[in-house]
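**Student:** predicted model follows, preceded by the sequence.
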Amino acid sequence: MDATRGIGTFVVWDYVVFAGMLLISAAIGIYYAFAGGGQQTSKDFLMGGRRMTAVPVALSLTASFMSAVTVLGTPSEVYRFGAIFSIFAITYFFVVTISAEVFLPVFYKLGITSTYEYLELRFNKVVRLCGTVLFIVQTILYTGIVIYAPALALNQVTGFDLWGAVVATGVVCTFYCTLGGLKAVIWTDVFQVGIMVAGFASVIIQATVIQGGISTILNDCSKGGRLNFWNFDPNPLQRHTFWTIIIGGTFTWTSIYGVNQSQVQRYISCKSRFQAKMSLYINLLGLWAILACSVLCGLALYSRYRDCDPWTAKKVSAPDQLMPYLVLDILQDFPGLPGLFVACAYSGTLSTVSSSINALAAVTVEDLIKPHFRSLSERSLSWISQGMSVLFGALCIGMAALASLMGALLQAALSIFGMVGGPLLGLFALGILVPFANSIGALVGLMAGFAVSLWVGIGAQLYPPLPERTMPLSLETSGCNSTYNVTNWVTTTEMPFSTSAFQVHNVGSHSMCFKNLNQADLHPTEFPGHGSADKATGWDYFLGIAARNSVFQDLTAGCCKPLPVFPSQSDSQWSSPADSPAIPGGKIGMGIPKK
């Protein structure tokens, strides 16, 4: 780095690029508000008329999965802990395969809109209501935080207006979700994936040029111990090992791809089961591409600051601010490119928030409104769905505002996402994989799993892991006092390094996504949410199979047909799932005796 070179600031062109991304996203919503006759029915609004194809859905799945916290957090994770993070590529393969071959066939064949409809078909109304309420609380908390945290990180480094970004993000998301429904969300995600790739590419290319080539970056990282791809240490208490990433990561991400409404709603909107499966497998390529980009950015970060770590030198107040700092350092001579990276980060935010708003509207209409107001017309349900989008958009913006006041409570609120994901995965897996489980066992398992997750999460806040467990790699500041002019190596933007701001933003300081929370010694991995998911899923299984019953074959995975050894009644007494509530006129329950 040039000893006299300072960190740049945002200029007009950067704001123009960012505003352009928001305007195009809004324009897509306007287009789908009128294209093809608009949103005439709730099916059109919530499911795109079930006419979507594999490629756009695949890109939407990728965009929704990769939030702005991923864009900012993953490179800093690699910077601090090394490239072992790239092993998640193997985890993604297992997650996508399990989702496509176990969960998707069941959900798609039933023709449901909300995944929680399955819980009533398989168990009963109480289990469905519990799942619905947990999802709504989980998603509102997370969505508000995912709007606020990246905005704070970017504000502290770039001076980008904090509340302007928060309000603009929330309003634009709500606008195109409300007007265009799922089609607008999916096609906006397609556009935003392009922005994310372009933002990453601009950083990788320029960093490679400045550092003297990719070989120099890799050589620097090798000397610094960052190319630690393989660590087969069997100790489950270590932060990153091959086993914690593969086993813990598979449980964690299957709770997203396999059963989370935001993801499931997309792939079951495809016009055929083949298209739905293809969307998941094509999405795997997108996940690998984004992971590769973020890991390369992390390696470039280390190569650039190997002798003068901005975080240790207190140039930034949290690790998630390292990427914006790098962008203003290496792209300051290219007006508009820093804005492109901010657009990249906010594309991740927009895609995640829009997915959440649409999913919240779907769950509310299908699980809480339709069962009690069966006489509502499809047109009325469409209008109600749009109203729900506005309501949840406003709630998410409000949650983002509340996040700024929560301080240390924010991390506890964010922990709820991981606490809920594991029990819900266990609940759905119990229903799909264990044909003889019934509603009592499922409900007890869900509550027990949530209690265990709550215990783990609270323990993580009270007893954070010791450094020898997280094992961060060494960071140097020797170059700050010799090679580099420290007084010039600061941003000219006023940076609000208040204690409260640091505490709020630092919720994800370990992290690559919303689940990156310390679980202390209570869970088997030192990586976010893995322990909660593992334990909760196990408790659901252990307690859920205590009561046995026979169910429709279409409510279980193909590999787990009902076992004739344990049925409460003969299998021949039960009717086809065609009589289920997924088909008009059907009834609800474990099965309907033939008349």
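**Tutor:** Arrived safely.

**Student:** contacts, neighbours, all on C-alpha from now
**Tutor:** Will do.

**Student:** please name the residues that touch the closest residue to residue 399 other than its chain neighbours.
**Tutor:** Nearest residue to residue 399, sequence neighbours excluded (C-alpha to C-alpha, 6 or more residues apart in numbering): residue 144, at 4.6 Å. For residue 144, the contact set (C-alpha atoms under 8 Å, 6 or more residues apart in numbering) comprises 395, 396, 397, 398, 399, 400, 401, 403.

**Student:** which strands and helices sit next to the helix or strand hosting the second one?
**Tutor:** Taking DSSP states H and E as the criterion, residue 396 maps to helix 378-406. The helices and strands touching helix 378-406, judged by 3 or more C-alpha pairs under 8 Å, 6 or more residues apart in numbering; DSSP states H and E, are helix 42-47, helix 125-158, helix 162-211, helix 337-363, helix 499-505.

**Student:** excluding chain neighbours, what is closest to residue 290?
**Tutor:** Counting by C-alpha to C-alpha, 6+ apart, residue 197 is the residue found nearest to residue 290 once chain neighbours are left out, at 7.2 Å.

**Student:** below is structure B, check it against A:
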Amino acid sequence: MDTSSISTFHTADYALFGLSLAISVGVGIFYAIKDRNKADTEEVFLGGRKMSVIPVALSLLASFQSAISIIGIPAEVYFRNTMYLLFVLSSPLAIFCCNYIYIPIFYNLKITSAFEYLSLRFHISLRTATSVLYSIQMLLYMSVVLYAPSLALSAVTVLPLWPVVATVGVVCIFYTTIGGMKAVVWTDTFQMLVIFAGLLAVLIQGSLVTGGLANAWTIASDHGRIKFNEISGDPTVRHSIWSLIIGGAFTNMAVYGTNQAQVQRACACPTLTKARVAYWLNVPGLMISVLLYVLIGVVMFAYYVDRDPLESGRIAAPDQTLPIFVMDILGNYHGVPGLFVACLFSGALSTISSGLNAMAAVTLQDVVRPHIAPNMSQTTATWVARGLAVGLGVICLALTYVASWMGSIIQTVLSFFGAIGGPIMGVFTLGIFFPCANSYGAFAGLISSLGLSVWILIGAKVTKTPLTLPSDNSTFANLTTVSPPADTFTNPLLPLYQLSYQYYSLLSVVVCIIVGLLVSAVTCFKQRHPPGSDLIFPYRSVLNPCLPKGHRLRKKEEYQFETVSQMDDESSNVDNCTAAKNT
């Protein structure tokens, strides 16, 4: 890489970046002092279930608006096209499903860990297995979230890589540990504002230096970067209308519906209605975020249309395009590059803090308390929770170092994030929608869908098919297309390996449900006990207006669960298979 591209940070840039970290630390200290007499895990993990709608909404939005999104989506537009913008159409559908299917179940159970549902619905061993799987998923993901932006920035600025990584990591661990959920939510709120400020600064200046946004759009269109008409139904097409809307909806549902970091925020609201409002506010937030990313990619292409920094050797990888663009157009405005760095690391901080708090919750609630110390007091549990946050943070930092010398493993790690999230969503969906499903089927569905996802990932890697998988709601572009070797074209499984990454969550959910129901049928749908009404989607309540008048529920509520007696009556058919066999 051409070292002349390295830019120098001004004192104002360092000051602005440092100020953003200091504010995050200050928020943590504030809530540590304010809640010092509240030795309660509900305060640490759920903010006492009294969090306000707006900060929860911004925290939900910030949790998976990582630096990977900020770097990856503009690079996606720069090197490919604007098809990814259609991903925003999947968010209303996904949020609707989360608000009326998944979140009411978790919220009304008054649980801390989403995986507690699995022990109530199936078996405690399934709860433990999925919570451990989730923690592995988040640890791998967070290590990349922290390392990727640091690596990109170190290549185009004089900021030292490991001191930056260590500083950001320690700051995040500190305020997450001492401040709990309240600190995480309020720092996420601040960090989301910083992200929007940084993105707007880049877009405005980028539009000015390219002769206006309309001119930049025209230049990008003339070179084939403006595209919204890919309507192919072929599931191997990377980005089509169908994959971005339908597949994207399942990708978003895996994040907002069954990911502990998001469920935890919904359960932190004082009422279900407020939790739904916080979720609905994410729809315009997601749309605006993706629109800003795409427009930045457009102006970035217009600026470099005849002087690609990757071809010229100014940068070594596609994910360094946005950082070098910022230094080129804003390097002379002291403090503004620092704002962008703060924007980039705010994305990392919000993701890591949310992940640490969520992993501490599931580790305590799903592993420590059920299997190690079931009689632990609230005071002890609070200190254990904080210790877990520190320990998991240290592991994350260690994995960040490992990621630095494993090269292409970064793409693989991000691929596994999507491969694990889909099966976890699948097992929750199986339990919520199908009262006949039992623990045998749930285990089989989880293992089979996870195995298929991993198999496809390995197969795609071996056959060297072009593959980009989701790290969150975005894309981390592996922008070098590699054609498969000639002998792999005869492989009958090649189309499966070339499946668009947008369909991975959908495929995992479908496989988990089908296998789960088949195995449940083979085991005669036998369960330890009939599932309670609060564990199953309330079909009768939802369909109440369509039922004959004499069969409608008498009491009308916003979201009414069927009574236990009604559900028990319906559950009397659970062992019909066994009864028939005995007869």
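**Tutor:** Arrived safely. No experiment lies behind these values; they were computed from the predicted model shown.

**Student:** fetch the TM-score of the aligned pair.
**Tutor:** After superposition, the two chains reach a TM-score of 0.86 (TM-score structural alignment, normalised by the length of the second structure), with 527 aligned residues with a C-alpha RMSD of 2.7 Å.

**Student:** quick one on the thing from earlier: distance check, the residue nearest to residue 399 of the first structure against residue 8 of the first structure.
**Tutor:** Distance of residue 144 of the first structure to residue 8 of the first structure, computed by C-alpha to C-alpha, to the nearest Å: 30 Å.

**Student:** same check, this time on residue 158 of the first structure
**Tutor:** Per C-alpha to C-alpha, residue 158 of the first structure is found 8 Å from residue 8 of the first structure.

**Student:** more crowded one of the two?
**Tutor:** Neighbours per residue (other C-alpha atoms under 10 Å) separate residue 158 of the first structure from residue 8, with residue 158 holding more: 26 against 22.

**Student:** hmm, residue 323 and that one touching each other?
**Tutor:** No: with contact defined as C-alpha atoms under 8 Å, residue 158 of the first structure does not count as touching residue 323 (10.7 Å).

**Student:** quick one: what's aligned to residue 297 of the first structure in the second structure?
**Tutor:** Applying TM-score structural alignment, one finds that residue 297 of the first structure aligns to residue 296 in the second structure.

**Student:** what residues are up against its match?
**Tutor:** By C-alpha under 8 Å, 6+ apart, residue 296 of the second structure lies in contact with 74, 199, 202, 203, 206.

**Student:** so the fourth one is in contact with residue 297, correct?
**Tutor:** Think residue 203 of the second structure. No: the criterion here is C-alpha under 8 Å, and residue 203 of the second structure misses it with residue 297 at 9.1 Å.

**Student:** quick revisit: and in the first structure, which of the contacts of residue 296 of the second structure remain?
**Tutor:** Mapping those onto the first structure (both residues aligned by TM-score structural alignment, their matches' C-alpha atoms under 8 Å) leaves 74, 199, 202, 203 still in contact.

**Student:** buried subset of these?
**Tutor:** 74, 199, 202, 203 (16 or more other C-alpha atoms under 10 Å).

**Student:** nearest residue to the last one in space, please, no chain neighbours.
**Tutor:** Okay, so that is residue 203 of the second structure. Nearest-residue entry for residue 203 of the second structure: residue 296, 5.4 Å, with adjacent residues in sequence omitted and distances by C-alpha to C-alpha, 6+ apart.

**Student:** what does the second one give?
**Tutor:** Beyond its immediate neighbours in the sequence, the residue positioned closest to residue 199 of the second structure (C-alpha to C-alpha, 6+ apart) is residue 292, lying 6.8 Å away.

**Student:** checking residue 269 of the second structure next. Helix, strand or coil?
**Tutor:** coil (DSSP: H, G, I helix; E, B strand; the rest coil).

**Student:** contacts only, for it.
**Tutor:** Applying C-alpha under 8 Å, 6+ apart, we find residue 269 of the second structure in contact with 49, 50, 51, 52, 53, 56, 275.

**Student:** any idea how far the third one lies from residue 101 of the second structure?
**Tutor:** Think residue 51 of the second structure. Noted for residue 51 of the second structure: a distance of 22 Å to residue 101 of the second structure, by C-alpha to C-alpha.

**Student:** more neighbours, these two?
**Tutor:** Neighbour tally, residue 51 of the second structure and residue 101, criterion other C-alpha under 10 Å: the higher count belongs to residue 51, 23 against 18.

**Student:** which secondary structure state does that one sit in?
**Tutor:** Three-state call for residue 51 of the second structure (three-state DSSP): coil.
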